[in-house]
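> A structural model of the following input is requested.
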Amino acid sequence: MNALEIAALGMQTDMDRLQSVSQNLANVATPGYKRAMHVHTPFGQVLDGAQPATSVEQVVDIRAGALKPTGRALDIAVDDGAFVELRSERGLLSYSRGGSFAMDAAGRVIGPDGSALQLLDGDFKLRGSENDVRIDARGEVFVGEERIGQLRLVRFDAPEKMRALGAGRYEAGAARITDDPARSTVRSGTLEGSNVQSTQEMVRLLETSRHFEAMQKVVQGYDEVLEKAIRKLGEV
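As a prediction, this is how the structure comes out:
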């Protein structure tokens, strides 16, 4: 691997990092959002030929964000690594650590994108006002004193491999739902904030930008040396 290839690899790595940083900064205020990170093959393995130079994977930082009480029953946060399940009108499943949900005209409880929050037996639907709803710590849903169902909570074997869809929602990606039932605490009237730290991301942004500029100078220097060599050969 020559200097030009090394510089090109470094610039591609920086572009991947800049993509994840910009995504994180755009979602710093999104409830339940998990920080995106790019994991690259160790540079020594690339040089040794043990791994391809393009080996890169985006993973999710699953650490919890800060909890913020709201007092609204359909604001939900889930502790201990579980996710609530949502289903779109086309039947596509997605998952979230909670969020701010609302009733639509049909009485379904939906997320910001219109996907329906799921109970164990299907869509979460309400009759009447959301002010009558109560969700306990096990995810059981009551309207007044009537139990109408239980939130479908799922857990993944490798949640860091889930794929972000935006707005704090994820699809399974390379992760699998485990066979073990999710044993987590549901916190109604609470939102989990993003786990992004904006100051940390700004530092990453500056560091990555400077490294990219340094790699650009390497490429320019290599190009100048090559141009001089060609010119010398032409004079022979």
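
> Every contact and neighbour count from this point should use C-alpha atoms.
Will do.

> what about S55, neighbour count?
The number of residues packed near S55 is 12, by other CA atoms under 10 Å.

> My guess is it contacts H40. True?
Yes: with contact defined as CA atoms under 8 Å, S55 reaches H40; the gap is 6.3 Å.

> What about R138, how many residues nearby?
R138: 16 neighbours (other CA under 10 Å).

> run this one through as well so I can compare:
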Amino acid sequence: MIKGFYSAVTAMVTNSNLQELLAHNAANIDTPGFKQVLGTVEQFWQTPVVFPPGNLQNLSQMTYNGLLGLGSQSAPQVTDFTQGAMQLTGNMFDVGIEGEGYFRIETPDGERYTRDGRFLRDAEGLLVTVDGHYVLDENGNQITMPNGDITIDQNGNVMADGAALATIDLVFFEDPQAALTPDQGNLFTTEETPIADGTVRMLQGYLEMSNVNPTQLMTQLVEVARSYEAAQKMVQNQDELLGKAISTLGRIG
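Reported below is the predicted structural model:
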């Protein structure tokens, strides 16, 4: 009975965590470069299930029958790094990444990485993100953007009036899943050294959109809500059964 209560309560907590994660994905469904976070569930407090032999004096012959989970919990979150759809914006400062790679960004807390190519020219004429962080070139320097029309080719070369100004830097990781950790906003951090090159092209006037699938997200939200309600009813049932058991024991005593 107590096991059933624990299982139901942990299921409620787990589904509540999944709801928060899905809500985070929903809030960023229109955020360029956003990578959805996937939630998984695992068993915890697993205990061995054994059956004693017919002769209780020989307990060394107990039969092992696997593990019994006493509840569920949220497993470590996983970021889905699959490519998002490319959307035409026509903004000359917007840059979409098609393929591998991450923009290198300078923030007050150090370098960060992102797929969000919504760039602007700030008051000082520097190329920045929508959050005001500096976009870096291949030498790790800030990029000055003069007034007038700017051209950015597929290799990230920035040109004005036919003159090369800088090259937007892209960094690559052999295994982004293992290398990158989500940070504030739409940024990632890493403790690994980027690899030399990758398969990529940059598209001026485009943005890579979020890789959240709206239909799939709605289905998941409904499933998690139903699972939470089922666990909630189970808690109520277990509570009623426990109350009846205590009442019965009181009368027997």
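
> After superposition, what's the TM-score here?
Once superposed, chain against chain, the TM-score is 0.86 (TM-score structural alignment, normalised by the length of the first structure); 230 aligned residues with a CA RMSD of 2.5 Å.

> What are the buried residues along the longest helix along the first structure?
Looking across the first structure with DSSP state H, the single longest helix is helix 198-235. Residues of helix 198-235 of the first structure classed as buried by neighbour count (16 or more other CA atoms under 10 Å): 198, 201, 205, 208-209, 212, 215-216, 218-219.

> Need the overlap of contacts for S55 and H40 of the first structure.
Residues touching both S55 of the first structure and H40 by CA atoms under 8 Å, 6 or more residues apart in numbering: none at all.

> G166 of the first structure and E146 of the first structure, how far apart?
Separation of G166 of the first structure from E146 of the first structure (CA to CA, to the nearest Å): 34 Å.

> okay but N155 of the second structure is in contact with M202, surely?
Yes: using CA under 8 Å, N155 of the second structure is in contact with M202, at 6.1 Å.

> Where does S16 of the second structure fall, secondary structure wise?
Element membership for S16 of the second structure (DSSP states H and E) is helix 2-27.

> What helices and strands are in contact with that helix?
When contacts are defined as 3 or more CA pairs under 8 Å, 6 or more residues apart in numbering; DSSP states H and E, helix 2-27 of the second structure sits against strand 37-38, strand 72-74, helix 214-252.

> in it, what's buried?
4-19, 21-22, 25-26.

> Equivalent analysis for stretch 166-175 of the first structure, please.
Neighbour count says stretch 166-175 of the first structure has 167-172, 175 buried, by 16+ other CA under 10 Å.

> related to what we said a few turns ago, out of the helices and strands packed on helix 2-27 of the second structure, nearest to G90 of the second structure?
Closest approach to G90 of the second structure among these is made by helix 214-252 (24.7 Å; CA to CA).

> how big is the angle separating that closest one from helix 2-27?
Using axes from the mean of the first three to the mean of the last three CA atoms, to 10 degrees, one finds that helix 214-252 of the second structure and helix 2-27 are set 160 degrees apart in direction.

> How far off centre is helix 214-252 of the second structure?
Here helix 214-252 of the second structure shows a centroid-to-chain-centroid distance of 28 Å under the convention CA atoms, centre = their mean, to the nearest Å.

> can I get the helices and strands packed on helix 2-27 of the second structure in a markdown table with distance to V130 of the second structure?
Listed next are these as a markdown table, based on distance: least, CA to CA, whole Å:
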| stretch | distance to V130 of the second structure |
| --- | --- |
| strand 37-38 | 22 |
| strand 72-74 | 33 |
| helix 214-252 | 24 |
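
> residue closest to the middle of the second structure?
Against the mean C-alpha coordinate of the second structure, by CA atoms, centre = their mean, the closest residue is V37 at 2.4 Å.

> Quick check: closest non-adjacent residue to that one.
Of all residues not flanking V37 of the second structure in the chain, T79 sits nearest, at 4.5 Å (CA to CA, 6 or more residues apart in numbering).

> so who does that neighbour touch?
35-38, 177.

> For ChimeraX, write the selection for the buried entries among those residues.
Those of the contacts of T79 of the second structure that count as buried under 16+ other CA under 10 Å are selected in ChimeraX with:
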select :35,36,37
